[in-house]
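Visitor: Sequence and predicted structure, then a few things I'm wondering about:
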Amino acid sequence: MISDAIPWRDELLKVADRLEQKSSQKRWTARSSFIVERDVMTSAYAIRRLLEGGRISRTASSQQVPVIMHAATGTRPDMYNRHEIDELYDLETGVKTQLDLRKYCNQLIHSLAFSINGDETSGLFDGVFAASEKECLERLYFFPIQSMIDVCRRIGSEEIWGSNVRWDRSGARYLISLTREEVEAERLHRPFVYSPR
């Protein structure tokens, strides 16, 4: 359980700013690649941590993240060839799709294949390719930089006004966080909403 979500949210806003800066950076170094990979992984972990701790509102946790899916070519990715994504996946043909927040995070955190990409025309950083160990035999996802920035900013700037306890089908309790609008809607139906602070 996360006792204080604010530092995690603050970090997401910092990551969004850094990724935005990197998207217009012309001179690229090994350090630049490290910073991008670190920020992508940190943001995915922070979002998943907030999600699992019930610190993201219902509205935000149900959002879909736009990505592009590329089918595998049939060559099995492993620790030696996983960087050869142009041979492992059909990068010429991509299908626009969306991932729920948990799957978005898991593809990045558990990525076997991971590559930072630059736009062919401008050469500027425009996103990352990633596929989790679980899905890498079938597909690779391209995560546009703007999708990642938008997710970080949306969750990082979210203002939680209250929370509520729910029970799943097995009877286990879990926490949901609520925005101001969600608190007002809950008050109409569930008068026991309380403030987390």
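Guide: Ah, there it is.
Visitor: When you work out contacts or count neighbours from here on, use the C-alpha atoms and nothing else.
Guide: Fine.
Visitor: Spell out the secondary structure type for Val183.
Guide: Here Val183 takes the helix state, with states given by DSSP: H, G, I helix; E, B strand; the rest coil.
Visitor: Tell me where the longest helix sits in this structure.
Guide: With DSSP state H applied, the helix covering the greatest number of residues in the chain is identified as helix 30-52.
Visitor: and that helix, what other elements does it pack with?
Guide: helix 6-22, helix 101-109, strand 111-118, helix 145-156 (3 or more CA pairs under 8 Å, 6 or more residues apart in numbering; DSSP states H and E).
Visitor: could you dump the ones you listed to CSV with distance to Arg55 and mean neighbour count?
Guide: What follows is those, written out as CSV (distance: least, CA to CA, whole Å; neighbours: other CA atoms under 10 Å):
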stretch, distance to Arg55, mean neighbour count
helix 6-22, 10, 19
helix 101-109, 13, 20
strand 111-118, 24, 19
helix 145-156, 10, 20
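Visitor: Now distance to Glu135 too, for those, in a markdown table please.
Guide: Written out in a markdown table, the entries for these read as follows (distance: least, CA to CA, whole Å):
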| stretch | distance to Glu135 |
| --- | --- |
| helix 6-22 | 25 |
| helix 101-109 | 8 |
| strand 111-118 | 9 |
| helix 145-156 | 20 |
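Visitor: which stretch among these comes nearest Thr73?
Guide: When the helices and strands packed on helix 30-52 are ranked by distance to Thr73, counting by CA to CA, first place goes to strand 111-118 at 13.9 Å.
Visitor: Which strands or helices does the closest one pack on?
Guide: Contact partners of strand 111-118 among helices and strands, from 3+ CA pairs under 8 Å, 6+ apart: helix 30-52, strand 125-132.
Visitor: Strand 125-132 and the first one, what's the angle between them?
Guide: It refers to helix 30-52. Here the directions of helix 30-52 and strand 125-132 differ by 60 degrees (axes from the mean of the first three to the mean of the last three CA atoms, to 10 degrees).
Visitor: next, the one to line up against it:
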Amino acid sequence: MIESKYWKEDLKILVKDLSPKRNPKRISGKALAVMEKRIVICFLIIRKLMEAKSKLTQAIYKYKDIITYYPVKADARITKLNDIFLERHYDLDSPREKKVDIRFICNQLIHNEIFFLVRDENRNYYNVLVCSEYEQRKALYEISIETISKILLVVADNKQESIIYTFDDRLGDYVISSK
């Protein structure tokens, strides 16, 4: 059993660190890699809390948000040696939108084959270009930092009012849900 309160604290800390700054410093490649790692770890935390079943309410499992995606080009031949050439493989001139749940976003970030943390002209974090190995031959996803922060806060602030334990004879175990 995990105590979700302490796991959720990391989510709020990351939101603060991702938020726009007035005059952000230049950062090194190492600092960028550390931020990428922190994003992945926070979404691992979210997935762990979701899989625990009793740590989050049903609202989290039902939560959806809109993200942008770029479809793979018909003639794309994506391999492990050339997957960084985004403009060659994805139709970056034809962004589309898709409504996805938190689990989908977790899977893209946790199982990423492609992961680029993008900063804007003011050097603030802007979005993440990402796709899992499973999705890379379908689309490249653009998840805004605003969306990432919103999800982190929704999960961090999620409080259960009650936990329901229902014994399932077929499973021989309890099914747990939260309200």
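Guide: Okay, I see it. What you see is a predicted model, and the numbers here were worked out from it, not measured in a lab.
Visitor: nearest to Cys105 of the first structure, of the helices and strands packed on strand 111-118 of the first structure?
Guide: Using CA to CA, the nearest of these to Cys105 of the first structure is helix 30-52, at 4.7 Å.
Visitor: which bit of the second structure covers the closest one?
Guide: Counting by TM-score structural alignment, helix 30-52 of the first structure pairs with residues 29-51 of the second structure.
Visitor: what about the matching stretch, how far off from the first structure?
Guide: Superposing on the first structure and averaging over aligned pairs (mean CA distance after the TM-score superposition for the first structure), stretch 29-51 of the second structure comes out at 1.1 Å.
Visitor: Give me the contacts around that stretch.
Guide: When contacts are taken as CA atoms under 8 Å, 6 or more residues apart in numbering, the neighbours of stretch 29-51 of the second structure outside the stretch itself are 4, 7-8, 10-11, 14, 55-56, 61, 103, 106, 109-110, 117, 152, 155.
Visitor: if we can go back for a sec, of the helices and strands packed on strand 111-118 of the first structure, flag the one that's most buried.
Guide: Per-stretch averages of neighbours, counted by mean count of other CA atoms under 10 Å, single out strand 125-132 among these, with a mean of 23.
Visitor: Now do it: which elements does it pack against?
Guide: In terms of contacts (3+ CA pairs under 8 Å, 6+ apart), strand 125-132 of the first structure is packed against helix 101-109, strand 111-118, strand 139-144, helix 145-156.
Visitor: For Tyr80 of the first structure, which of these is the nearest?
Guide: With CA to CA as the criterion, Tyr80 of the first structure lies closest to strand 111-118 of those, at 10.5 Å.
Visitor: Identify all contacting residues around stretch 11-29 of the first structure.
Guide: Stretch 11-29 of the first structure is touched from outside by 32, 36, 39-40, 43, 46, 123-126, 145, 148-150, 152-153, 155-157, with contacts defined as CA under 8 Å, 6+ apart.
Visitor: er, stretch 125-139 of the first structure I mean
Guide: The list of residues contacting stretch 125-139 of the first structure from outside it, by CA under 8 Å, 6+ apart, reads 22-25, 69-72, 74, 76-77, 89, 106-119, 140-146.
Visitor: Mind doing that once more with 6 Å?
Guide: The list of residues contacting stretch 125-139 of the first structure from outside it, by CA atoms under 6 Å, 6 or more residues apart in numbering, reads 23, 70-72, 107, 110-119, 140-145.
Visitor: likewise stretch 53-71 of the first structure?
Guide: 1-2, 89-91, 94-100, 139-143, 175-178.
Visitor: Could you tell me how far Phe34 of the first structure is located from Ile116 of the first structure?
Guide: 10 Å (CA to CA, to the nearest Å).
Visitor: Common neighbours of these two, please.
Guide: Between them, Phe34 of the first structure and Ile116 share no contacting residue, judged by CA under 6 Å, 6+ apart.
Visitor: Against Lys80 of the second structure, how distant is Leu140 of the second structure?
Guide: Per CA to CA, Leu140 of the second structure is found 15 Å from Lys80 of the second structure.
Visitor: scratch that, Tyr63 of the second structure is what I was asking about
Guide: 33 Å.
Visitor: related to what we said a few turns ago, ok, of the contacts of stretch 53-71 of the first structure, which come out buried?
Guide: With neighbours counted by 16 or more other CA atoms under 10 Å, the contacts of stretch 53-71 of the first structure contain buried members at 89-91, 94, 99, 139-143, 175-178.
Visitor: From those, pick the one nearest Ser163 of the first structure.
Guide: Proximity of these to Ser163 of the first structure (CA to CA) peaks at Ser177, which lies at 4.3 Å.
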